[in-house]
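Visitor: no FASTA, just this:
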């Protein structure tokens, strides 16, 4: 009984360690510097940004864009 209990505990601990060793270290990792703009189809909404900054300058307000506005690029159709 004692020997079979030792074998059971040893085998369960080995299985537990094997399960931990198989998991990836970084599950949801995005490289720094990779943004939505790296993905094709997105572009800065520069017209909106310039309009807001122009109004802010007239009012004496400093604007710091944390999440600048984006817009989708227009899909270009190939010309025949």
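Guide: Received, thanks. All of these numbers come straight from a predicted model, not from anything done at the bench. Numbering: from 1, shown residues only.

Visitor: switch to C-alpha atoms for all contacts and neighbour counts from now on
Guide: OK.

Visitor: so which residues of the protein form strands?
Guide: Listed in chain order, the strands found in the chain under DSSP state E are 42-44, 70-72.

Visitor: just the ones you listed: most buried one?
Guide: Neighbour counts (mean count of other C-alpha atoms under 10 Å) averaged over each of the strands of the chain peak at strand 42-44, with a mean of 15.

Visitor: next one for the comparison:
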């Protein structure tokens, strides 16, 4: 029974350690917020962001 348990552990290696780190980052989408707030201000509307818009960006590795 112990042999079966050990072989199950060895087969569970899915290679996570060999994957590169995530190159995506999520940050505020200031350009979109600015456009919406400018249009709203022209129309006399006050915008309160409950869930501010975010933008997903991919980081580019430098050639250092």
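Guide: Alright, I've got the coordinates. Since this is a predicted model, take the numbers as computed values, not measurements.

Visitor: would you mind giving the strands of the first structure as JSON lines with distance to residue 80 of the first structure added?
Guide: Listed next are these as JSON lines, based on distance: least, C-alpha to C-alpha, whole Å:
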{"stretch": "strand 42-44", "distance to residue 80 of the first structure": "25"}
{"stretch": "strand 70-72", "distance to residue 80 of the first structure": "24"}
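
Visitor: minimum distance to residue 21 of the first structure: which of the ones you listed has it?
Guide: strand 42-44 (38.7 Å; C-alpha to C-alpha).

Visitor: could you name the helices and strands sitting against that closest one?
Guide: strand 70-72 (3 or more C-alpha pairs under 8 Å, 6 or more residues apart in numbering; DSSP states H and E).

Visitor: and the strand it packs on, which stretch of the second structure?
Guide: Aligned by TM-score structural alignment, strand 70-72 of the first structure falls on residues 54-56 of the second structure.

Visitor: and the matching stretch against the first structure, how far off on average?
Guide: Comparison of stretch 54-56 of the second structure with the first structure after fitting gives an average deviation of 0.8 Å (mean C-alpha distance after the TM-score superposition for the first structure).
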